[in-house]
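**Q** structure of the sequence below:
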Amino acid sequence: MSIGLIQTTTGLDAGKSARELSAAITRLAKRGASLVFTPEMCGILDRNPTRLSAAARQEADDPVLAALCTTASAQQVAVHIGSLAIRVPGSPLLANRSFVIGPDGRILARYDKLHLFDVDLPDGSCYRESASFAAGTSTAVVDVAGIRLGLAICYDLRFPALFHALAGAGAEVLAVPAAFTRPTGRAHWHVLLRARAIETGSFVVAAAQTGTHADGRETYGHSLVVDPWGEILLDMGDAPGEAIVTLDRGRIADVRSRIPALAHARPIPAPAA
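**A** Here you go, the predicted model:
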């Protein structure tokens, strides 16, 4: 199957994001993609919690979600929206929420990011995702475009138990949309994505934010597709754009039969006192 990836430098204008993403999805669908992946926070990327909260909308009113559902239906292509900032009724915090949209424009699955990134980095950057977002409480695996897709978001990448759970639930492809910072991206992005692919015998698809954003942050880019053996099939570098790559589903069974780690996994007992 052919999949498309979009790498963006998302800013503060959700309407602009909706138009640009819809155009990119349309181009990728015409090139033969049956499933298109977008990055984390592809509608608005803003680390100012007051401004982000004011701009966020509930699902029914989100302009990016509405536009991409319409585009998916018009182009008969499935879309994985890496995530959007979604207002949750009755909560002061938002959800960092992924959506999987079918080729008929219907929402097939949702996933709220489980692990929140709160950290002070050596370069002086400070991130407090919990200032704006509530952590998710469940995992998600969905059948779409002929594959079984497991959902994760950005910082989730550092928690391998999540990916083992997704693969154990039948996921063949693991989605890791992200807005990795440049320092951590340079150090860890490639090795962590390859590790998650190797550990689970799965394809890993990671559409990423890149460049300098309107809120002042700098993201790493390098959207990747990694095969179940850990080989990098696509690296989009650090420029915004779109790309298409073909996945051979036969590789999953081949790799999992050669190294049946998923089948051999056992519960880990607590260390002795």
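**Q** alpha carbons only for contacts and neighbour counts from here, please
**A** Will do.
**Q** next, His188: secondary structure please.
**A** What DSSP: H, G, I helix; E, B strand; the rest coil gives for His188 is helix.
**Q** what's the distance between it and Arg97?
**A** Shown here: His188 relative to Arg97, a distance of 24 Å by Cα to Cα, to the nearest Å.
**Q** out of these two, which sits in the busier spot?
**A** Set His188 next to Arg97 and count neighbours by other Cα atoms under 10 Å: Arg97 wins out with 25 against 13.
**Q** where's that one, which helix or strand?
**A** Using DSSP states H and E, Arg97 sits within strand 94-101.
**Q** next SSE downstream of that strand?
**A** strand 107-112.
**Q** what comes up buried for that next one?
**A** 107, 109-112 (16 or more other Cα atoms under 10 Å).
**Q** with stretch 6-22 instead?
**A** 6-12, 14, 16-18, 21-22.
**Q** stretch 94-103 too?
**A** Buried, per 16+ other Cα under 10 Å, within stretch 94-103: 94-103.
**Q** just stretch 165-185 next, same as before
**A** 165-167, 170-183, 185.
**Q** these in strands, which ones?
**A** 173-175 (DSSP state E).
**Q** with distance to Arg87 as added columns, please give those in JSON lines.
**A** As requested, these are exported to JSON lines (distance: Cα to Cα, whole Å):
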{"residue": "Val173", "distance to Arg87": "28"}
{"residue": "Leu174", "distance to Arg87": "26"}
{"residue": "Ala175", "distance to Arg87": "23"}
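**Q** which one of those sits closest to Ala55?
**A** Ala175 (26.0 Å; Cα to Cα).
**Q** what residues are up against the closest one?
**A** 149-153, 204-206 (Cα atoms under 8 Å, 6 or more residues apart in numbering).
**Q** please repeat the previous calculation with a cut-off of 10 Å.
**A** For Ala175, the contact set (Cα atoms under 10 Å, 6 or more residues apart in numbering) comprises 37-39, 80, 82, 98, 149-154, 157, 163, 203-207, 225.
**Q** before we compare anything, build this one as well:
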Amino acid sequence: MTIRVAAVQMCSGVNPEKNAAYMARLVRDAASRGAVYVQTPEMTGMLQRDRKAAREVLRGEADDVIVTTARRLAKELGITLHVGSTAIARDDGKIANRAFIFAPDGSQVCTYDKIHMFDVDLDNGESWRESSAYEPGDTAKVADLGFGRVGMAICYDVRFPQLFRSEAVAGAEILTVPAAFTRQTGEAHWEILLRARAIENGAFLIAAAQAGLHEDGRETYGNSMIIDPWGKILARAGDAGEEVLIADIDLDAVPAARRKVPNLKNAREFVLEDVPGQKAGGVAA
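**A** Take a look at the predicted model:
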């Protein structure tokens, strides 16, 4: 079965209403080109480093402008719309980095809260503590979208292969990594991580990314990609600014790849043995 998919690359600002209109314009473009599944990046609704300013405009699901706009767009355009994520105010006063999938009738298929928090200290003084603002999720999701089964993840999740393996074992044919990768980590790791997740699971992978210099001063890597189960890059965006990637994917390529290299079936349980080391001179420790 062949379907047309799209990855929408954005450079989101600090105003959710403006970002909702921005998203709508690009999603309409993708739909006009025949895409039946469209994915937007992580933090589609707002990239804002000022925590106080961000909290002032946060809303719950029912009132969030990205959620309401995406639901309306999906129904109007008759597409499956995957909002890579947006910041959502939870009922307990915490914040979720939450993804949404809407069906062509506008109904909400499912949500996914980012599991792994980006708490890192990089070179040149770049440091991030996502856990200081967001509450991590604890549930992986595989959604049956009619045309195929889609595994959900967000950005930093890509560094945890066990998440993607569990989704593939559960039948995911398409893996997703909407992201706002930093330029520093993107240049070093983005492509190799995406291709590895596709190859090791014999699945398509769609990764819509944020790209360029944002209003809050951060810079993201872009390079949104659509990758096939053999690791071939079918479509790739540049490293700055908006772009709409389109690719036709044949889901029959998934079982074909898994027959050629059946590592999902060949995986075995094992015991890890911690072998004592040696002291200098060859004497056992």
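**Q** need the TM-score between these chains.
**A** In this superposition the chains share a TM-score of 0.97, using TM-score structural alignment, normalised by the length of the first structure; 272 aligned residues with a Cα RMSD of 1.1 Å.
**Q** count the neighbours of Gln76 of the first structure for me.
**A** 17.
**Q** how close does the aligned residue in the second structure for it get to Tyr37 of the second structure?
**A** Counting by TM-score structural alignment, Gln76 of the first structure lines up with Gly78 in the second structure. Distance from Gly78 of the second structure to Tyr37 of the second structure, counting by Cα to Cα: 10 Å.
**Q** overlap in contacts of the two?
**A** 31, 103-104.
**Q** redo those residues as a markdown table? Include distance to Ala256 of the second structure.
**A** Output for those, formatted as a markdown table (distance: Cα to Cα, whole Å):
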| residue | distance to Ala256 of the second structure |
| --- | --- |
| Ala31 | 29 |
| Ala103 | 28 |
| Pro104 | 29 |
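**Q** and of the residues you listed, the nearest to Lys260 of the second structure?
**A** Ala103 (32.8 Å).
**Q** who's in contact with the residue lying closest to that closest one once chain neighbours are set aside?
**A** Leaving aside its chain neighbours, Ala103 of the second structure sits nearest to Thr80 (4.7 Å; criterion: Cα to Cα, 6 or more residues apart in numbering). For Thr80 of the second structure, the contact set (Cα under 10 Å, 6+ apart) comprises 5, 31, 35-39, 70-71, 73-74, 101-109, 145-146.
**Q** got a ChimeraX select line for the buried ones in the residues you listed?
**A** Selecting only the buried entries of these in ChimeraX, with 16+ other Cα under 10 Å as the criterion:
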select :5,31,35,36,37,38,39,70,71,73,74,101,102,103,104,105,106,108,109
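**Q** tell me where the stretch 151-273 of the first structure has helices.
**A** 160-168, 182-184, 190-200, 250-258, 261-264 (DSSP state H, counting those that start in this stretch).
**Q** now the last one: which residue numbers in the second structure?
**A** This means helix 261-264 of the first structure. Under the criterion TM-score structural alignment, helix 261-264 of the first structure matches residues 263-266.
**Q** for the matching stretch, buried residues please.
**A** Result for stretch 263-266 of the second structure [16+ other Cα under 10 Å]: buried residues Leu264.
**Q** that one vs the first structure, average offset?
**A** Comparison of stretch 263-266 of the second structure with the first structure after fitting gives an average deviation of 0.7 Å (mean Cα distance after the TM-score superposition for the first structure).
**Q** which one's the longest strand in the first structure?
**A** strand 78-87.
**Q** now it on the second structure. Mean distance?
**A** Counting by mean Cα distance after the TM-score superposition for the first structure, strand 78-87 of the first structure comes out at 0.4 Å.
**Q** what do we get in the second structure for Arg182 of the first structure?
**A** Using TM-score structural alignment, Arg182 of the first structure sits opposite Arg183 in the second structure.
**Q** next, count neighbours for the spatially closest residue to that match that is not a sequence neighbour.
**A** Leaving aside its sequence neighbours, Arg183 of the second structure sits nearest to Tyr221 (Cα to Cα, 6+ apart; 4.3 Å). Other residues within reach of Tyr221 of the second structure, judged by other Cα under 10 Å, total 24.
**Q** gap between Tyr221 of the second structure and Leu213 of the second structure?
**A** 9 Å.
**Q** for Cys208 of the first structure, grab the count of nearby residues.
**A** Not quite, residue 208 of the first structure is Ala, not Cys. A count of nearby residues for Ala208 of the first structure, using other Cα under 10 Å, gives 32.
**Q** hang on, it packs against Arg182?
**A** No - contact criterion Cα atoms under 10 Å: Ala208 of the first structure and Arg182 do not qualify, at 11.6 Å.
**Q** common neighbours of those two, please.
**A** 219-221.
**Q** report the distance from stretch 210-229 of the first structure to the chain centre.
**A** Centroid separation between stretch 210-229 of the first structure and its chain, computed with Cα atoms, centre = their mean, to the nearest Å, is 11 Å.
**Q** in it, which residues are buried?
**A** Taking 16+ other Cα under 10 Å as the criterion, stretch 210-229 of the first structure shows 210-211, 213-214, 217-229 as buried.
**Q** quick one: which of those sit in strands?
**A** Short answer: these in strands (DSSP E) are 210-211, 218-220, 224-226.
**Q** the strands in the stretch 1-150 of the first structure, which residues?
**A** Under the criterion DSSP state E, counting those that start in this stretch, strands of the stretch 1-150 of the first structure are mapped to 2-7, 35-37, 78-87, 94-101, 107-112, 118-120, 126-128, 141-144, 147-151.
**Q** quick one: buried residues of the last one?
**A** This points to strand 147-151 of the first structure. 148-151.
**Q** could you dump these to TSV with distance to Val64 of the first structure?
**A** Output for the buried residues of strand 147-151 of the first structure, formatted as TSV (distance: Cα to Cα, whole Å):
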residue	distance to Val64 of the first structure
Arg148	24
Leu149	22
Gly150	22
Leu151	19
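**Q** just the closest of those residues to Tyr127 of the first structure, please.
**A** Leu151 (22.7 Å).
**Q** how about the contacts made by that closest one?
**A** 80, 82, 98-100, 109-113, 139-142, 162-163, 166, 171, 173-177.
**Q** over to Gly171 of the second structure?
**A** 142-144, 148-151, 165, 203.
**Q** switch the cut-off to 8 Å
**A** Per Cα under 8 Å, 6+ apart, neighbours of Gly171 of the second structure: 142, 149.
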